[in-house]
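Asks: quick check, what structure comes out for this input:
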Amino acid sequence: MKLDGIASFVAVAEAGSISEAARSLRLSKSVVSERLGELERSVGTILLHRTTRRLSVTEDGAAFLERAKRIVREVEEAAADLAERRGTLAGPMRIAAPITFGRLHLGPALFPFLAAHPQVELILDLDDRRVDIASGAYDGVIRHGVIADTRLMVWRLAPSRRFLVASADYLDREGTPRSIGELDRHKGLFYSNRGAADWRFLGPDGVEIVRAKVALRVNNGDMIRDAAIAGLGIGLLPTFIAGPEIRAGRLKLIDIGIRSEPEFVFLAHPEGRRPSAKLRALAEHLKRSFGDPPYWEEGMSIAAST
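Replies: Model (predicted):
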């Protein structure tokens, strides 16, 4: 049983096709197919059903897959550990992050890190859907929000503040709310991946959840920002998205007398797995790059709205 055959099987099972797996492995389809066939002969069973339309994992293949993933991961981590013992950060690193933050801030911070460590092979998955950190599919997951799950192994990268914002046109038409109770009659722009409890504030008696009338519910922060600029309603947006629009005057801050619940940009990694040296180095690099307070809040006169 050869390691390259196991790695090919894992890649095909995860990609759902030999073509996609071949691209990710930088091999030809024929080489991947040959390695799969050799692996199946060595284990004495069929691991994948192949038809002209689709490819699926057999029952035996599913039983073998989880251990195959662990084998590939352990070998990758062993090779990376040897490189780190020589003072070099090397090997694959899989990270997931939200789209807007990834495009606006994570990418510019990552590029110098990758240039300084050319042997690191970063696989970055930008997606606003929540990722199951415990699945082990990623070395680390970067997220923005409240750190509520104490089971997560979390490194805080930067504090993050969210503020109620709207266009001047909307506020001229509908009025400016001055208290949490006045928000009920306004139209809200909500981030759907947070569920129904998107607007959370710290009141004198603890967390208060506001559910305004829904004008738009969407799973992307850029869309909420643009909808607020278009005058469709009020959004509760982090400064890393809304900062430039606030400074330019296209969005106005709304002060209701209480703050939104404290949040962070954080990197979570699977519990029970020792984080690699390159993941720790990346976390420290991102913390330095973002700053405390983070650079995206510089030059903003928001003290009156806190």
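Asks: drop to CA atoms for contacts and neighbour counts, all remaining ones
Replies: OK.
Asks: buried stuff in the helix ranked longest in the chain?
Replies: As assigned by DSSP state H, the longest helix anywhere in the chain is helix 59-85. By 16 or more other CA atoms under 10 Å, the buried positions in helix 59-85 come out as 61, 64-65, 68-69, 71-73, 77, 80-81, 84.
Asks: again with stretch 259-270
Replies: 259-261, 263-270.
Asks: same question for stretch 109-121.
Replies: 109-110, 120.
Asks: quick one: residue 69 from residue 63, how far?
Replies: 11 Å (CA to CA, to the nearest Å).
Asks: where along the stretch 1-150 of the chain do the helices fall?
Replies: 3-15, 18-25, 29-43, 59-85, 99-101, 107-116 (DSSP state H, counting those that start in this stretch).
Asks: for comparison, sequence B:
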Amino acid sequence: MLKLDGIAAFVAVAEAGSISEAARRLGLAKSVVSERVAELERVLGASLMQRTTRKLTLTVEGELFLERGRRILGEAAEARAEIAERRGSLSGPLRVAGPIGFGTLHLGRILSEFLRTHPAIELTVDLDDRFIDVASDGYDAVIRHGAVEDSRLIAKPLASSRRLLVAAPSYLEQHGTPSSLEELGGACAILYSNRGIDWRFRSGDGETILRPRACLRVNNGIMMREAATTGLGIALLPTFFIHAELASGSLRVLDVGAEAEGAQLFVAYPRNRSTSAKVTALVASLKQAIGSPPYWESAGPEEKR
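Replies: Got it, this is the predicted structure:
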């Protein structure tokens, strides 16, 4: 008979790459984890892992069983959660991904309040600016800044996100303040490397695409903001990164006669799963906490020229 604790031990070892690390993550002794995996192998009648003194690898049977084992554990967790939901409470695991910058600045407070409301939920949050395959990587939901084009996902808008051109007063004093797209073309730009190097603007004449000279390329919005506040160059950043700096005057908005291309914040979750009450509660909590318009749009004066 298959036991859930044996499946959980096997999946933990496969994901951790070692029995000792899996034991640490599970809070168990190494001998207990080894015994549970060995018992699972006896029940299945197959060796799932090849163990040497230097490394642990999965057999062909182990690779096949890993995906099914994850699914079994997930369904068992959802079953426990559904029973708890019927009793009027939300509980069990909830795995969420989000971008590093937005998560660092905003999600800590929002999700802490969510957990205070639903203390039985076991929340895991992974922050990463790389593309997350929500449907395949086992996440219940992901927060994204930008379009969600994956047909496997249901995307719920959280807030509109404006992007503003900003620079520190020290940079503008030294290099001057661009007042047109033409003048902006020669500026020293701090660019987000995970996105195209173009700056896109809309005006009465249609769309204009600029390819500014880069003085820094970086894949993190907070570092872009910090580089801009030191006077390194001009950055195009979402308002959720810079609302406090605009209010304090450490960054100023540049008016070049055109509006920068904006984006949307979304929360998305897999279409092929029934939407759990936990995900529904998470979406509602995010929307309520962010507000409409989002709280960072009314945090203070946005232009100090």
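Asks: I'd like the buried residues of stretch 109-121 of structure 1 laid out as a markdown table, including distance to residue 199 of structure 1.
Replies: Output for these, formatted as a markdown table (distance: CA to CA, whole Å):
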| residue | distance to residue 199 of structure 1 |
| --- | --- |
| 109 | 29 |
| 110 | 30 |
| 120 | 39 |
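Asks: which one among these gets closest to residue 131 of structure 1?
Replies: Among the buried residues of stretch 109-121 of structure 1, residue 110 lies closest to residue 131 of structure 1 (CA to CA), at 20.3 Å.
Asks: so what corresponds to the closest one in structure 2?
Replies: The equivalent of residue 110 of structure 1 in structure 2 is residue 111 (alignment by TM-score structural alignment).
Asks: what's the spacing between that match and residue 253 of structure 2?
Replies: Counting by CA to CA - residue 111 of structure 2 and residue 253 of structure 2 are separated by 30 Å.
Asks: again, but for residue 174 of structure 2
Replies: For residue 174 of structure 2, the distance to residue 253 of structure 2 - CA to CA - is 16 Å.
Asks: which one of those two has more residues nearby?
Replies: Under the criterion of other CA atoms under 10 Å, the comparison of residue 174 of structure 2 against residue 253 puts residue 253 first, with 19 against 9.
Asks: what residues are up against the residue nearest to the more buried one when sequence neighbours are not counted?
Replies: Nearest residue to residue 253 of structure 2 in three dimensions, chain neighbours excluded: residue 166, at 4.6 Å (CA to CA, 6 or more residues apart in numbering). Contacts for residue 166 of structure 2 were tallied using CA atoms under 8 Å, 6 or more residues apart in numbering; they are 228, 234-237, 251-254.
Asks: can I get those in a markdown table with secondary structure and distance to residue 9 of structure 2?
Replies: As requested, those are exported to a markdown table (DSSP: H, G, I helix; E, B strand; the rest coil; distance: CA to CA, whole Å):
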| residue | secondary structure | distance to residue 9 of structure 2 |
| --- | --- | --- |
| 228 | helix | 48 |
| 234 | strand | 51 |
| 235 | strand | 47 |
| 236 | strand | 47 |
| 237 | strand | 44 |
| 251 | coil | 51 |
| 252 | strand | 54 |
| 253 | strand | 54 |
| 254 | coil | 56 |
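Asks: hmm, which of those are common to structure 1?
Replies: By both residues aligned by TM-score structural alignment, their matches' CA atoms under 8 Å, the contacts of residue 166 of structure 2 still in contact after alignment to structure 1 are 228, 234-237, 251-254.
Asks: would you reformat those residues as JSON lines and include distance to residue 189 of structure 2?
Replies: Output for those, formatted as JSON lines (distance: CA to CA, whole Å):
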{"residue": "228", "distance to residue 189 of structure 2": "9"}
{"residue": "234", "distance to residue 189 of structure 2": "5"}
{"residue": "235", "distance to residue 189 of structure 2": "6"}
{"residue": "236", "distance to residue 189 of structure 2": "8"}
{"residue": "237", "distance to residue 189 of structure 2": "12"}
{"residue": "251", "distance to residue 189 of structure 2": "15"}
{"residue": "252", "distance to residue 189 of structure 2": "15"}
{"residue": "253", "distance to residue 189 of structure 2": "14"}
{"residue": "254", "distance to residue 189 of structure 2": "13"}
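Asks: so which of the residues you listed comes closest to residue 50 of structure 2?
Replies: residue 237 (49.1 Å).
Asks: which residues of the stretch 201-305 of structure 2 fall in strands?
Replies: With strands called from DSSP state E, counting those that start in this stretch, the stretch 201-305 of structure 2 shows them at 206-210, 213-218, 234-238, 252-253, 259-260, 263-270.
Asks: so who does residue 159 of structure 1 touch?
Replies: Residue 159 of structure 1 sits next to 262-265, 292-294 when contact means CA under 8 Å, 6+ apart.
Asks: what's it aligned with over in structure 2?
Replies: Alignment note (TM-score structural alignment): residue 159 of structure 1 maps to residue 160 of structure 2.
Asks: what about that match, is that helix, strand or coil?
Replies: strand (DSSP: H, G, I helix; E, B strand; the rest coil).
Asks: distance check, it against residue 129 of structure 2.
Replies: For residue 160 of structure 2 relative to residue 129 of structure 2 (CA to CA), the value is 19 Å.
Asks: now swap in residue 211 of structure 2 and tell me
Replies: 23 Å.
Asks: settle it for me: which of those two has more neighbours?
Replies: More neighbours surround residue 129 than the other of residue 211 of structure 2 and residue 129, with 18 against 14 (other CA under 10 Å).
Asks: returning to what we had before: dump the contacts of residue 159 of structure 1 into CSV; add distance to residue 26 of structure 1 as well.
Replies: Formatted as CSV, the contacts of residue 159 of structure 1 follow (distance: CA to CA, whole Å):
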residue, distance to residue 26 of structure 1
262, 44
263, 40
264, 37
265, 34
292, 40
293, 42
294, 38
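Asks: for those, which one is nearest residue 27 of structure 1?
Replies: residue 265 (36.9 Å).
Asks: pretty sure the closest one is touching residue 157, no?
Replies: Yes - with contacts counted by CA atoms under 8 Å, residue 265 of structure 1 reaches residue 157, the gap being 5.5 Å.
Asks: what's the local residue count around residue 240 of structure 2?
Replies: Applying other CA under 10 Å, I find that residue 240 of structure 2 has 19 neighbouring residues.
Asks: hmm, it is touching residue 102, no?
Replies: Yes - applying CA under 8 Å, one finds residue 240 of structure 2 in contact with residue 102, separated by 7.4 Å.
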